[in-house]
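**Student:** next comes the sequence, and after it the predicted model I'd like to discuss.
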Amino acid sequence: MQDPYERRALLHLGDVMETVFCLSQCADEYASIGAAVRGNDALSGFTLLAFVDEKMPPRDFIRRTSGAFSFFVWPKALLDETLNRAMLANTVRHDLFDGNAKGWNAYVEERRRDVAWFGADVSNETLNAKTPVHVTEEAQKPSRYATWPWPLEPNK
């Protein structure tokens, strides 16, 4: 069963938070992500910055990333018994990669190294449409936090 490993791979919030924190330390010095990466060697190792629009202002990246990897939506969703794959991908796509199909595709490719299905439910046709993310009824069901980890079910 790959599910526990895929969930752990998607829980890369530590990397995202470190990227946001390091960028926030110099965000006022640069007009764009590209300028910040070129001007601050400490930022060159953060792969997420290579995927976003290099013209995006650092403060906009910080705001959008905070929404994309919302510190309550992603962790809660990854602990729910039924994983809402489309919601996980759509949250990031909508908040961080709207209008940036190239960056989204690069991010999906990077995530798929560990999670083969990530982003499969997101159409590139809607990527530039500024479509709002809708949380499905399934995602609104009560969580099963208290029973984590769940027993492995045979043949799943």
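**Tutor:** Cool, the structure landed. Numbers count the residues shown, from 1 in each chain.
**Student:** all contacts plus neighbour counts: C-alpha atoms, from now on.
**Tutor:** Will do.
**Student:** what segments of this protein are helices?
**Tutor:** 3-10, 13-24, 33-39, 47-51, 58-68, 73-79, 85-97, 101-111 (DSSP state H).
**Student:** next one for the comparison:
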Amino acid sequence: MDDRFDRRELLLHLGEVLEAMRNVGATQPFSPIAHLASREPSLQTLPFLQQMSPRMRARDFLERAASAYASWPRALLETELDRIALASTVQRELFADDPQGWASYAAYVRQKVSWFGLELDRTAHASTRVNDRDDEISRTSQSSTMRTGWPWKPVE
């Protein structure tokens, strides 16, 4: 698969994120990032900031964005592109409690990279069904040490 254009677009997006981090760092650390993004001229050119939770403060964005995108340069240089890992770090760090924000952000990135977050969404739905079943089994199980399903093998 020739994904060099997708890699390029993701690198450009990473550059936008770094620019956002630089500009956010020069603002008030306790202000909500979405509010700053709509008010500060240097941040208005970065529309993905509008998708951030209204509860996320500027300093929280800086910490979380650093964690969310730290693995991207190495991942984008790997021979095989791990699409799920690229999206999951961002979802986990920036949108863990904000599914609507994640959906908006992923749609924004998909304007340039059509597959971004799609596999993650499918995987999340599949793992949720398994986890729900595992939770039900663990509630009815007498032994709290027995784990079933992936990645654990049944105790014999």
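**Tutor:** Yep, it's here. As the structure is a computational prediction, the values presented were derived from the model and not from experiment.
**Student:** what's the TM-score for these two chains?
**Tutor:** Superposed pair, TM-score by TM-score structural alignment, normalised by the length of structure 1: 0.72. Supporting alignment: 124 aligned residues with a CA RMSD of 2.0 Å.
**Student:** coming back round to it: winner for burial among the helices of structure 1?
**Tutor:** Burial of these is given as mean neighbour count (mean count of other CA atoms under 10 Å); helix 85-97 ranks first at a mean of 22.
**Student:** leaving out sequence neighbours, find the closest residue to the residue nearest in space to the middle of structure 1.
**Tutor:** By CA atoms, centre = their mean, the mean C-alpha position of structure 1 lies nearest to Val92, the distance being 4.3 Å. Counting by CA to CA, 6 or more residues apart in numbering, Val92 of structure 1 lies nearest to Ala68, which is 4.3 Å off, once chain neighbours are set aside.
**Student:** Ser70 is in contact with the residue nearest to the centre of structure 1, correct?
**Tutor:** No - if you go by CA atoms under 8 Å, Val92 of structure 1 and Ser70 don't touch, sitting 9.0 Å apart.
**Student:** spit out the contact partners of the residue nearest to Val92 of structure 1.
**Tutor:** Applying CA atoms under 8 Å, 6 or more residues apart in numbering to Ala68 of structure 1 gives the contacts Thr91, Val92, Arg93, His94, Asp95, Leu96.
**Student:** hmm, back to that, how about JSON lines for the helices of structure 1, with distance to Asp121 of structure 1 added?
**Tutor:** Formatted as JSON lines, the helices of structure 1 follow (distance: least, CA to CA, whole Å):
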{"stretch": "helix 3-10", "distance to Asp121 of structure 1": "15"}
{"stretch": "helix 13-24", "distance to Asp121 of structure 1": "21"}
{"stretch": "helix 33-39", "distance to Asp121 of structure 1": "28"}
{"stretch": "helix 47-51", "distance to Asp121 of structure 1": "19"}
{"stretch": "helix 58-68", "distance to Asp121 of structure 1": "16"}
{"stretch": "helix 73-79", "distance to Asp121 of structure 1": "16"}
{"stretch": "helix 85-97", "distance to Asp121 of structure 1": "5"}
{"stretch": "helix 101-111", "distance to Asp121 of structure 1": "11"}
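**Student:** out of those helices, which comes closest to Asn124 of structure 1?
**Tutor:** helix 101-111 (6.7 Å; CA to CA).
**Student:** in structure 2, what residues pair with the closest one?
**Tutor:** Counting by TM-score structural alignment, helix 101-111 of structure 1 lines up with residues 99-109 of structure 2.
**Student:** and that stretch, how far from the chain's centre?
**Tutor:** 9 Å (CA atoms, centre = their mean, to the nearest Å).
**Student:** for it, give me the average deviation versus structure 1.
**Tutor:** Superposed on structure 1, stretch 99-109 of structure 2 shows a mean distance to its aligned partners of 1.1 Å (mean CA distance after the TM-score superposition for structure 1).
**Student:** returning to what we had before: show me which of the contacts of Ala68 of structure 1 is closest to Val122 of structure 1.
**Tutor:** Looking across the contacts of Ala68 of structure 1 and measuring by CA to CA, the closest to Val122 of structure 1 is Arg93, at 8.2 Å.
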